[in-house]
Structure formats: C-alpha cells, structure tokens
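# no sequence on this one, just coordinates:
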C-alpha cells in the first residue's frame, strides 16, 4: 500500500502497519488512520503520519528516553478501547512540539498504542505531568563582566 506524504514523499507501508484511532487525536479527531514512521536522521524520533491526510505528521518520542521513570496513570476505561490482551501494556509515546527553536514533549496527554491490536488512543494522564516538558531552549545570553 502506498501513502503520499508532504514530509516523506510516497511511502510504502503494509496494511497491518496502519493504526486505528477510533476517537482521533486531540484536536485532530476527523483523522483516525495513522502509521508510525522512523526518522532517518534521529533514531529516537518517530513520526505519527496520517494515512488520509498527506500534510499531517506529528513528531513523537518515548517519554522515558527524556524523563527516566516516567509513568502514566490512566483509567481502565481509557485503555479498554485498545483491546489489549490481559497483562499487555500499551506502547506510550509523547507528542513533540517546537516553540521558536525550543522543543517540548507533552507528558500530560500521551498517546497509547496497542501494537498487538493496531489501535491507539490519546489520553489525559491522571498524574501531575506538564503539558510542556522542555527538552531544549534558546541559549541564554550572558553579559561578561
């Protein structure tokens, strides 16, 4: 199966690679079919690419890569639509945002992916995590004495 993207050009994927987000993503509810693509230049970065909209791709990372010990508490009701087998936990990724040269990840609204079922869901964590956990920022200018 071929999908067209504005960021990666034409990409060949398997139908089994398509993830269904029945409720969409927050703010992107109309688009429910996505695929995770690797970033060629940065192995720690992935792209959640819409299958149905070429210009829609979200950068995602494993939050544990930047916040050791990161855990997310969600209700069973939030995880149930993933249809995961008993005892299987979803893969957790966090959206990355760019703000004038600074990068942040959203730890408050992670994306849960059931790799076994091909379903995903963005949730609001019960934990007191920030919406913007800063990974980088512009260099601070210091005045020399």
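Noted; the coordinates are in hand. None of these values were measured; they are calculated from a predicted model. Residues are numbered from 1 along each chain as shown.

# switch to C-alpha atoms for all contacts and neighbour counts from now on
Noted.

# buried residues, the helix or strand hosting residue 36. List them.
Using DSSP states H and E, residue 36 sits within strand 33-38. By neighbour count on 16 or more other CA atoms under 10 Å, the buried set for strand 33-38 is 33, 34, 35, 36, 37.

# could you measure from the first one over to residue 109?
If you measure residue 33 against residue 109 using CA to CA, to the nearest Å, the figure is 19 Å.

# against that first model, consider the following:
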C-alpha cells in the first residue's frame, strides 16, 4: 500500500510494517498508526511517521546509545497490553526535539519513551517515574573548554 507524507513524499509500505499505538502518543492521542522510516545517514535515528496524518513525523533515537545507563521498567500491564513475551521483542525509542538552533542543541525525552513490540506491531508511549530523568536530555552534551593563560 502507498501513503503520502510531507517529509518523504509517497512511501510504499507493507501492512505488517504498521505499528499500532492504541492510545496514541502524548498530545497526539487521535493518531494510532505509524511506521518507522530509516535514516540512512545515521542508523541510531529513525522517523516515526504517522500513516493517518501526512504532516506528522517524529525523529526518534535509540536512548541506550545516547545514555548508556538508561533503563526502562515495563509493568506487567504494559507487557500484557503490548503482548510482550520475550525481551528481544522490545524496542525502545525516545522522541527527539530539534530547536531552531539546529541539531547541535537537540534533546530527547527520556521520561516518555516509546515502547515497541515489532513482532506484535504494537507500541505505547509510557511515562517513567524516575525523577532523575528529563524530557530535555541533550543529544550532544556541551563540552566545557577552559582557557589556559600563559605567564
């Protein structure tokens, strides 16, 4: 089947590539079906493209690459809802925000990860209760530079 998108033009997709988010995403509860589109230049990133609204696509990233000690607890309710029976069925992404300053100032929402079961074609955005996490975790942390004065 074909879908039209503002960002990618017309895409040929397979029905089995569609991920169903039964409750939508936060602030986008009316959208339920999405596909993942590869970012050829950098496989750490993907686009989560709505199949229902051609304008809606979210840049997502593998949070474990960005923050090595990141962890997500999945309750039994979420595991049941997404039909998760094995850890290898679970894929986690977080949504990236790119401000006007460009990619160097991009952040990702570690508190609201997307939990996917690609095998069951289901997804859910959850909200983690870990107060140490942030919704604006920098993708590219600023490196402090110190001036050394000679003397």
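All right, it came through fine. Everything quoted here is computed from the prediction, not taken from an experiment.

# now the TM-score, please.
TM-score of the superposed chains, computed with TM-score structural alignment, normalised by the length of the first structure, equals 0.89; 145 aligned residues with a CA RMSD of 2.3 Å.

# now residue 15 of the first structure, nearest residue through space, not along the chain?
Among residues not flanking residue 15 of the first structure along the chain, residue 1 sits closest, at 6.6 Å (CA to CA, 6 or more residues apart in numbering).

# residues contacting residue 25 of the second structure?
31, 32, 124, 125 (CA atoms under 8 Å, 6 or more residues apart in numbering).

# related to what we said a few turns ago, please identify which pair of the buried residues of strand 33-38 of the first structure lies farthest apart.
By the measure CA to CA, 33 and 37 form the most distant pair in these, at 13.3 Å.

# closest one to residue 129 of the first structure out of the buried residues of strand 33-38 of the first structure, please.
Taking CA to CA as the measure, residue 129 of the first structure sits nearest to residue 36 out of the buried residues of strand 33-38 of the first structure, at 24.2 Å.

# average gap between the lengthiest strand in the second structure and the first structure?
In the second structure, with assignment by DSSP state E, the single longest strand is strand 90-97. Averaged over the aligned pairs, strand 90-97 of the second structure sits 0.6 Å from the first structure after superposition, using mean CA distance after the TM-score superposition for the first structure.

# quick one: the residues in the first structure that that strand pairs up with.
Counting by TM-score structural alignment, strand 90-97 of the second structure falls onto residues 90-97 of the first structure.

# which residues touch that stretch?
Contact with stretch 90-97 of the first structure is made by 58-63, 84, 103-107, 109-115, as judged by CA under 8 Å, 6+ apart.

# would you list every one of the helices in the first structure?
Counting by DSSP state H, the first structure has helices at residues 76-79.

# that one: strands as residue ranges?
Taking DSSP E as the criterion, the first structure contains strands spanning 2-5, 9-12, 19-20, 33-38, 46-50, 57-61, 91-99, 102-105, 111-114, 119-122, 133-134.

# chain center to the fourth one: distance?
It refers to strand 33-38 of the first structure. Relative to its chain's centre, strand 33-38 of the first structure lies at 10 Å (CA atoms, centre = their mean, to the nearest Å).

# which stretch of the second structure is it matched to in the alignment?
Using TM-score structural alignment, strand 33-38 of the first structure pairs with 33-38 in the second structure.
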